[in-house]
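Asks: Next one to model:
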Amino acid sequence: GWSRRGEGWTTIDAPLDLAGALEALPDDQPVLVDCLTLWLTNHMLAEHDFDLECRRLADVLSRPRGPWFVVSNEVGQGIVPDNALARRFRDAAGRLNQQVATIADTVLLMVAGLPLKVK
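Replies: Next up is the predicted model:
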């Protein structure tokens, strides 16, 4: 986590307005977004229009102004959740991951600490 990062790291806490935080960064700023599934959870629990927010974020991510790295979790490889909120989250996270993967230059799936190049 944060304790391993050197003093050169700037941490921006953007639990809801991630798109706005990314837009406000200067050009050529390296970015590590950690993570999309937590950001999505925040919007779902706040009962926001998360489809709209995902489209807004994907639009900003499609125009990176430096090296941007985005972390997300794969949530669709397990069993189908037994409650409606968990199913909505799984489906929304899958759609968000697809949106971001479509615009990304490279997509890696990490399995047991090993990278599997998907794209």
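Asks: C-alpha only now, for contacts and for neighbours.
Replies: OK.
Asks: Tell me which residues touch the closest residue to residue 43 other than its chain neighbours, please.
Replies: Excluding its sequence neighbours, the residue lying closest to residue 43 (C-alpha to C-alpha, 6 or more residues apart in numbering) is residue 50, at 5.8 Å. Counting by C-alpha atoms under 8 Å, 6 or more residues apart in numbering, residue 50 touches 40, 43-44.
Asks: again, only this time at 10 Å
Replies: Taking C-alpha atoms under 10 Å, 6 or more residues apart in numbering as the criterion, residue 50 is in contact with 39-44, 56, 92, 96.
Asks: Which member of the residues you listed is positioned nearest residue 3?
Replies: residue 39 (21.2 Å; C-alpha to C-alpha).
Asks: In which helix or strand does that closest one reside?
Replies: Per DSSP states H and E, residue 39 falls inside helix 36-45.
Asks: tell me which residues of that helix are tucked away?
Replies: 36-37, 39-41, 43-44 (16 or more other C-alpha atoms under 10 Å).
Asks: for comparison, sequence B:
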Amino acid sequence: MAKSILITGGARSGKSTLAERMTLSLGRPAVYVATAEAGDAEMADRIARHQARRGLEWRTHATPLELCAALRATDSAPRLVDCVTLWLSNLMFAERDWEAEVAALCDLLPTLSAPVVFVTNELGSGIVPENALARRFRDMAGWTNQRLGAACDEVWLCVAGQPLKIKPPGG
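Replies: Predicted structure coming up:
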């Protein structure tokens, strides 16, 4: 069984940079499994900045929906999945069964040969969203993070650029 790590934190907490360092420490070249889609200029700019920061040590595998298939297809090198929260929003807007997709992802982890590091957003520490769609998404993300955190070997919280291990190996 390959090592699996979940890194969570708020927006701009440093979780992606931490995940990149951790993934590269597990082997090179690494695979960046990108779940984001450039739906507007601001998102296209974010994607371009992430790509420029990563450099040549990375191969990119873009997959907005088929995360399990992408992990199977890239199971020969360390992978960084960035990010679970965007994957969830893609599933939600595609009207896919997100609970079944998350269950399949968690079931897949013990079968993988190469390590995988997941980045996800911690959405439950803020205020309660004012509309039903935002509350539903916050709840989906929280349940997914709980399920994935239980399935992963390690869980890290990143705050102000500082990592805190909250589930050590075997924990």
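Asks: hang on, the earlier thing: now the buried residues of helix 36-45 of the first structure as TSV including distance to residue 110 of the first structure?
Replies: TSV is the format used below for the buried residues of helix 36-45 of the first structure (distance: C-alpha to C-alpha, whole Å):
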residue	distance to residue 110 of the first structure
36	15
37	15
39	20
40	20
41	21
43	25
44	25
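Asks: Among these, give me the pair with the biggest separation.
Replies: So, the buried residues of helix 36-45 of the first structure by C-alpha to C-alpha: farthest apart are 36 and 44, at 12.2 Å.
Asks: Among the buried residues of helix 36-45 of the first structure, pick out the one closest to residue 18 of the first structure, please.
Replies: For these, the minimum distance to residue 18 of the first structure (C-alpha to C-alpha) is 7.8 Å, reached by residue 39.
Asks: Please say which position in the second structure that closest one maps to.
Replies: Under the alignment by TM-score structural alignment, residue 39 of the first structure pairs with residue 87 in the second structure.
Asks: any chance you could map the strands in the second structure?
Replies: Counting by DSSP state E, the second structure has strands at residues 4-9, 30-34, 58-62, 79-82, 116-121, 154-159, 162-167.
Asks: Need the winner for burial among those.
Replies: Highest mean neighbour count of the strands of the second structure: strand 79-82, a mean of 28 (counted as mean count of other C-alpha atoms under 10 Å).
Asks: Just tell me the aligned range of stretch 55-72 of the second structure in the first structure.
Replies: So stretch 55-72 of the second structure sits over residues 6-23 in the first structure, by TM-score structural alignment.
Asks: what's in contact with the matching stretch?
Replies: Outside stretch 6-23 of the first structure, the residues that touch it by C-alpha under 10 Å, 6+ apart are 2, 5, 24, 29-33, 35-36, 38-43, 46, 48, 53-61, 63-65, 68.
Asks: Also stretch 81-101 of the first structure?
Replies: With C-alpha under 10 Å, 6+ apart, stretch 81-101 of the first structure has contacts from 36-38, 40-41, 44-45, 50-51, 54-55, 57-59, 61-62, 70-78, 80, 102, 104, 107-108, 118-119.
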